[in-house]
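Q: A predicted structure for the sequence below; I have some questions about it.
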Amino acid sequence: MDRALVSDPYDALLLLSFGGPEGPDDVLPFLENVTRGRGIPRERLAEVGAHYHLFGGVSPINEQNRTLLAALRADFAEHGVDLPVYWGNRNWAPYVTDTLREMAAAGHRRVLTLATSAYASYSGCRQYREDLAGALATLEAEGVALPRVDKLRHYFNHPGFLDTVTDGVLAALALLPEAVRDGAHLAFTTHSIPLASAETSGPPHVHGAGGAYVAQHLDAARSVAEAVREATGRDHPWDLVYQSRSGAPSIPWLEPDINDHLGAVHEKGAPAVVMVPIGFVSDHMEVRYDLDTEATATAEALGLPVVRSATVGADPRFVAGVRDLVLERAATERREAPRRAARGTLGASHDVCPLGCCPGRAAGAVAAGADSPYA
C-alpha cells in the first residue's frame, strides 16, 4: 500500500463532538449536563431551552454528526485508509466514555481524535482534552485496558476547511439580489468567549491581543475573503464578529455581537450582508437560532438584505481534509516528515498542546460561562 495512505500507528479514529438533545424531554437534562458546576440560574436554562423547543426540542448536531461519521467511513474506504471511525459526545449520548469503552473492548490501542472545533480556546480544545482524560480515568478505575488517545491539530486554516467555507460564501452571494450583491459585506461570525479566555488561548506569549482564538479566526477570515475576491473580482468589506454570548453581563466578552454589527453596517450604508459562520463546523443550534432566526430577524427589521452561508458539515472537501490530517499525524508519529497543509500566515498548528496552552480554569472561563449551553 502507498505509504501516504498508511494510518499506522493509529488503529481507530474518534469523532468527538458536543452533543445535543434529540427530543423535548432531553432539553433540560442536556442543558444541566453542559452547565454543571457553573452556577447557571435555572431561568437561564429555561430561556435557552425555549430556543430548542422552537425546533421540536431537537438539536441538529447529532444528525449532522451521523452524516459526517458516514462520510468519513465512506471516504476512508474509498481511499484505502483502513481506520474504523467511532463517534462520542461530551454532553449527550453517545457519551465519549461509553464510546471509548467500546473501542477498548474492540482492541483499539492507538486512537486519534477529531474534535468538531477548529480553533484554539479552553472550551474549543482543552475542555475536549479534559473530557477525554476524565473518560480514560473512569475506564482505568473499571480495570479497562486503556488506549492511548491523541487529538488532531487545529484545522481552521487547512485548505479542505477554507475551500468549503469559500464556496459557501460564493453560493450565498449568488442568492442576494443582483443590485446589492457586488457591495455586500461579509460578517465572519464565531462564538463569543470571555476576554480572559480569549487572551490566554493558545500557547503562552505567542499571539497578541485576543490570543490564538482571535488570531486564528482573523487569519481564516482573511484567507476566505481573499479567495472570494479572486473568484468574484470584487473586494467585499469584511469583519470578524461574535455571537451566542452566555455569560454574566458583568464579565467582558468578545465583541461586537452580530446583531449590533448588522445595525452598525446598515447605518454606514452597507447594501447587504452575508453572515459567514466560520467558527462552526455544522449547522447546530447556535447557527439555526442565533443566526437563522435572531440575527435574520434583526436584519429584516432594519430592511437589510441578509443571507447566511453554509457551514462545512460533511462536504467532501472537508472530509478529504480530515483524511489528510489523519495521514499527516500518522506519518509524524512514524517520524516521517509529511506535508502539513495550511493557508494564511500562521502555518500549521501544533500536534501536542504545550504547557500552559488555553488555561481556561485559571482564567475563570468556566465560571464565566465559556462553554455554551447550545449545540
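A: Looks like it came in fine.

Q: please make it C-alpha for all contacts and neighbour counts, starting now.
A: OK.

Q: who touches the top helix by length along the chain?
A: Secondary structure of the chain read by DSSP state H shows that its longest helix is helix 211-232. Helix 211-232 is contacted from outside by 119-121, 156-157, 162-163, 165-166, 169-170, 186, 188, 198-203, 206-208, 234-236, 238, 240, 278-279, 343-346, using Cα atoms under 8 Å, 6 or more residues apart in numbering.

Q: second one coming, line it up with the first:
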Amino acid sequence: MPYEPYDAFLLVSFGGPEANEDVIPFLENVTRGRNIPRERLAEVGQHYYLYDGVSPINQQCRDLIATVRTDFAGAGMDLPVYWGNRFWHPMLSDTVAQMARDGVRRVVAMATSAYSNYSSHRAYLDDIAAAREAVGPEAPDIDLIRPFFDHPGFIEPLVEHTRDALDRLPEDQRAGAHLLFSAHSIPTAMADASGEPGRGYGPGGAYVAQLTEVARLISERLGEEHPYDLVYQSRSGPPSQPWLEPDVNDRLAELAEQGAAAVAVVPYGFVSDHMEVVYDLDNEARETAQKHGMHFVRALSPGTHPRFVAMVRELVAERAAGAEPFGLTSLPTCHVCPEGCCSQR
C-alpha cells in the first residue's frame, strides 16, 4: 500500500475535557478572542458536568487510533500514528514538537471532520500552520487530507447504522418513520463562503450542497423509502446572527403536528458520537420527541466502523499517490485548498 513520501500519520481533532476541572479551561480555549461572557461558558459547561466533565471525543480518538494502527500494520503501511487536538490535550502544537524531536519530516494528517466549511476544514489548516510556526524550522511539513464527505468509507457505515436505528423502532412504526439528517449548524455567512471561490455554489455554499448529497446517498442506499429532512443542531451564536436552519427540535415539533409517529435521527455531520451528539440529540432532541409522543431513535456515527477505518488508509494512499479524489458524487473537492477556500465569511 503506497504511503511515500510520508513518514508519519497525524489525527487532528477538536479535543474535549476529561474531568470537571478541565471544562472551563477547555471552553476558554475554544472561545479565546471572542469575548464570550464567563456566565455563558458556565452554562455550556453544564452539558459536560452531566457526564462528570468528560467529553467522549478523546476516548473516541484513542479508539480510532488503535484501530487505524492495526489496519495500517495489516496492510503493510509502516507509518507511526500521532494525535493532536486543537483545544485540549494532547495539544496540536505539542504533538508537532514531538514529531520534530522524533525526526519526522513529512506528515499526512486527517481531521475528524468530513465536510467543507471554515470550522471543519480551513480552521484545521490554520491551526496546523500556527502549530508549525510555534515549533519553528524543525517542524515537519504537514499535508491535510481533503474533505471526505462522499467517500464510500464514510457513507457505508452511516447507511448500516441508519438501518440498525430503524430496526430499533416498533415494527409497526418502521415503514413510515421519518429520517432527520442532522449536522452542526454554522452562521449562514460562513456556509455561503464554504468551498472554493468561483464554483457557483448556491445559498449555503459547499457545506449545504455536500450535506444535501450525503443525505441523498444514504437515503437511496437504505433499500426502503423514508421521508427525510436536513436539520441542524448545536447552534451557539447570538440570536441576531442568522444560522443554518431548521433546528432539529423545531422540526421534530413540526413533524409531530403533521402526525408523524416515529423518527430516526442520523448525526451524519459527525464522525463520532461526541458531546454535541450525546447531549443535543440523545438528551434534548429525544426529550422533544417524547414530549410530542413520538418514537425516537438515533443512529450511530461512523466511529470505528471497519469501513471507516479502512477509509483512513485509502485516503492516505490517495494523497500519497496524488490520485484524483474518489467519491460518490460529482461535487468538487481538492487535495490542496486554494487561497480563500472555506473562508470564515
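A: Yes, it's here. Everything quoted here is computed from the prediction, not taken from an experiment.

Q: now, the contacts of helix 211-232 of the first structure that are in strands?
A: In strands, defined here by DSSP state E, the members of the contacts of helix 211-232 of the first structure are 186, 188, 238, 240.

Q: what's around the second one, how many residues?
A: Using other Cα atoms under 10 Å, the number of residues around Phe188 of the first structure comes to 25.

Q: show me what it aligns to in the second structure.
A: Counting by TM-score structural alignment, Phe188 of the first structure lines up with Phe181 in the second structure.

Q: you'd agree that match is up against Leu230?
A: Yes: the pair Phe181 of the second structure / Leu230 is scored as a contact, 4.9 Å apart, by Cα atoms under 8 Å.

Q: and stretch 100-120 of the first structure, end to end?
A: One end of stretch 100-120 of the first structure sits 24 Å from the other (Cα to Cα, to the nearest Å).

Q: the ones in strands among the contacts of helix 211-232 of the first structure, buried ones only, as a ChimeraX selection?
A: Buried subset of those, written as a ChimeraX selection, criterion 16 or more other Cα atoms under 10 Å:
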select :186,188,238,240
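
Q: can you lay out the ones in strands among the contacts of helix 211-232 of the first structure as JSON lines showing distance to Asn89 of the first structure?
A: Listed next are these as JSON lines, based on distance: Cα to Cα, whole Å:
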{"residue": "Leu186", "distance to Asn89 of the first structure": "32"}
{"residue": "Phe188", "distance to Asn89 of the first structure": "27"}
{"residue": "Trp238", "distance to Asn89 of the first structure": "34"}
{"residue": "Leu240", "distance to Asn89 of the first structure": "28"}
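
Q: closest to Glu286 of the first structure out of the ones in strands among the contacts of helix 211-232 of the first structure?
A: Glu286 of the first structure has its nearest neighbour among those in Phe188, at 14.1 Å by Cα to Cα.

Q: just give me the match in the first structure for Met190 of the second structure.
A: Aligned partner of Met190 of the second structure by TM-score structural alignment: Ser197.

Q: again, but for Glu39 of the second structure
A: Here Glu39 of the second structure is matched to Glu43 in the first structure, going by TM-score structural alignment.

Q: now do the SS call for that match.
A: Of the three states, Glu43 of the first structure takes helix according to DSSP: H, G, I helix; E, B strand; the rest coil.

Q: how many other residues sit next to it?
A: Counted with other Cα under 10 Å, Glu43 of the first structure comes out at 9.

Q: buried ones from the contacts of helix 211-232 of the first structure, can you make that a PyMOL selection?
A: Typed into PyMOL, the line below selects the buried ones among the contacts of helix 211-232 of the first structure, using 16+ other Cα under 10 Å:
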select buried, resi 119+120+121+156+157+162+163+165+166+169+170+186+188+198+199+200+201+202+203+207+236+238+240+278+279+343+344
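
Q: cross the contacts of helix 211-232 of the first structure against helices and list the overlap.
A: Going by DSSP H, the helices hold 162-163, 165-166, 169-170, 198-199 from these.

Q: what is the most widely separated pair among these?
A: Among those, the pair separated by the greatest distance (Cα to Cα) is Leu170 and Glu199, at 32.2 Å.

Q: what sits against the residue most central in space within the first structure?
A: Central residue check for the first structure by Cα atoms, centre = their mean: the C-alpha nearest the mean position is that of Ser117, 2.9 Å away. By Cα under 8 Å, 6+ apart, the residues touching Ser117 of the first structure are 124-125, 154, 279-281.

Q: tell me where the second structure has strands.
A: 8-13, 81-85, 106-111, 141-144, 178-184, 228-233, 262-266, 295-298.

Q: can I get the ones you listed in a markdown table with distance to His305 of the second structure?
A: Output for the strands of the second structure, formatted as a markdown table (distance: least, Cα to Cα, whole Å):
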| stretch | distance to His305 of the second structure |
| --- | --- |
| strand 8-13 | 17 |
| strand 81-85 | 18 |
| strand 106-111 | 17 |
| strand 141-144 | 22 |
| strand 178-184 | 19 |
| strand 228-233 | 23 |
| strand 262-266 | 15 |
| strand 295-298 | 16 |
